[in-house]
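Enquirer: I would like the atomic coordinates for the input below:
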Amino acid sequence: MRRILLLYIIFSVIGLTTVHAQFDNGRQRVDENGYDQYGNQVDPAMIPDRLDSANVEVQGLPPKLYMWRINNQLGNRTIIPADTAYHHFQNSNLTEGLTGHYNYLANMGSPRMSRIFFERRDPEPTIFMEPFSSFFIRPTEFNFTNSNVPYTNLTYHKAGNKINGEERFKSYFSVNVNKKLAFGFNIDYLYGRGYYNNQNTAYFNAAIFGSYIGDR
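Expert: Next up is the predicted model:
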């Protein structure tokens, strides 16, 4: 038993010595000029003595984001500011509009019509779609996004209680494959319970979009 234990200790010491020698010989040596033992220049951040997680500074890409719309005549792009927290945000969910210039029937999601005639849009495909202008988005009013990082915008509005409350959830996501190709989707869900019978409203809109910017 003692012989076996002695042999085990001897073999363990020999093995550890061999491993240490191999590790020391294969270790990268870098001089003060930044060159290893083979004469190759080494990145200062990859020097083993300097690989300290406390001193590593991770730098990401600065986000670059812009939005654009297409022109109805020739399909040209019109760059628009990508404002993620725009002015009068608290009024963006009101059926009466940002400045209260819409006439509407009841709660959120009900049909509406602008009181200012000159601010009304061009005629819709049918006369029955004009009162639902807040949900019917034309191709020239859709915001396309180009960014070097994935872009997500989530919005949630809630008012009232479980009896007559109103809720609306909107999401927008866009990501670029490269500088030319981008795709994404948006979701708009609205539910208004209303104050009277048969007055509740519920809408669900969703869209998938893509864009390619190139010479052809």
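
Enquirer: hey, let's count contacts and neighbours off CA atoms from now on
Expert: Noted.

Enquirer: hey, where'd the strands end up in this structure?
Expert: 65-70, 77-80, 102-104, 112-114, 144-147, 151-159, 166-176, 181-192, 201-212 (DSSP state E).

Enquirer: and the third one, what does it pack against?
Expert: Okay, so that is strand 102-104. Applying 3 or more C-alpha pairs under 8 Å, 6 or more residues apart in numbering; DSSP states H and E, we find strand 102-104 packed against strand 112-114.

Enquirer: now show me the structure for the sequence below, then we'll compare the two:
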Amino acid sequence: MRKIIFIVLWITVCVSESMAQARVILPDSLQVTPRQAPHDHQHEMEEPFDTVNLVLPAATVWYLHPRSGDRLVAAMDTLKHNYQQTTIPDGYSVAGGYLGPIGSPFISKIFFERDETSHFPFYDAYRPYNKSPEQHLFYNTRVPYANLTYQTAGSRPVKEQRLKALLTTNFGKRLNAGIEGDLISAKGLYRSQENKHNDWSLFGNYLSDKFESHLLASTSTVKQFENGGITDERFILDPESVGENFSTGDIPVKFTNTWNKMKTNH
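Expert: Okay, the predicted model is just below:
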């Protein structure tokens, strides 16, 4: 895991440095939202837009409507408040069912938060982590944009890690290309609960006055160990009856050498 983190960091720094002298790319005027002047309550009409000192966004981000293909603008969240919620399973729904560690199968207990069943339903259980086309973000940037995050929790026996890396840049006003990686590793709180994710995406878009095109190519590999549940419910319902100190890793489970491996390509 340390070698992978070092390689991703090195590639990000090298590419960012090589593109640092790239010329400024102005986004399409149709994607620009002008900043309004402050409203003066003493006047009935608002002041006109300041077209001279117009502040252009550094990046425009959107995702595609799964049926019509329309571009739907997505706001970039840069606040630190509740940042930890972006990784833990509880951050995806106020009522979700999951196996405990990050990267494990997840389903919302609220029916209206669930998506339609896909053509490959086995991957639907990993919706918070998958790279389906309707969830992918596309970019139009004035300067090269890189985003690298690393989150970890727990001691070595139950350690959880997630590394996400994104690098995207424009080649002219119309063409954008980028690459994204998402690596998850979790040991789990119980025996035989480990899971690993290796997700990579290559994406791009071309926008002109008469033509729009989007490209997404992604590959995902998920390896999930299965334990089938615990064999003695007293460890959960009545731990004092066991008569000894124990941790979650000491609770006996049904399976100890069973796992699933799934690979998907979009």
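
Enquirer: format the strands of the first structure as CSV; extra columns: mean neighbour count and distance to Thr17 of the first structure.
Expert: Output for those, formatted as CSV (neighbours: other C-alpha atoms under 10 Å; distance: least, C-alpha to C-alpha, whole Å):
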stretch, mean neighbour count, distance to Thr17 of the first structure
strand 65-70, 17, 57
strand 77-80, 14, 68
strand 102-104, 17, 85
strand 112-114, 20, 85
strand 144-147, 22, 55
strand 151-159, 13, 55
strand 166-176, 18, 54
strand 181-192, 17, 57
strand 201-212, 13, 62
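
Enquirer: switch the ones you listed over to a markdown table; also include distance to Ser134 of the first structure.
Expert: Formatted as a markdown table, the strands of the first structure follow (distance: least, C-alpha to C-alpha, whole Å):
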| stretch | distance to Ser134 of the first structure |
| --- | --- |
| strand 65-70 | 18 |
| strand 77-80 | 20 |
| strand 102-104 | 11 |
| strand 112-114 | 8 |
| strand 144-147 | 18 |
| strand 151-159 | 15 |
| strand 166-176 | 13 |
| strand 181-192 | 11 |
| strand 201-212 | 11 |
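
Enquirer: looking at those strands, spot the one closest to Asn25 of the first structure.
Expert: strand 166-176 (46.5 Å; C-alpha to C-alpha).

Enquirer: where does the closest one end up in the second structure?
Expert: Under TM-score structural alignment, strand 166-176 of the first structure corresponds to residues 160-170 of the second structure.

Enquirer: distance from the matching stretch to the first structure after superposition?
Expert: Once fitted to the first structure, stretch 160-170 of the second structure is off its aligned match by 0.6 Å on average (mean C-alpha distance after the TM-score superposition for the first structure).

Enquirer: what is the burial count for Leu61 of the first structure?
Expert: 7 (other C-alpha atoms under 10 Å).

Enquirer: I meant to write Ala85 of the first structure there.
Expert: Ala85 of the first structure has 8 neighbours, counted by other C-alpha under 10 Å.
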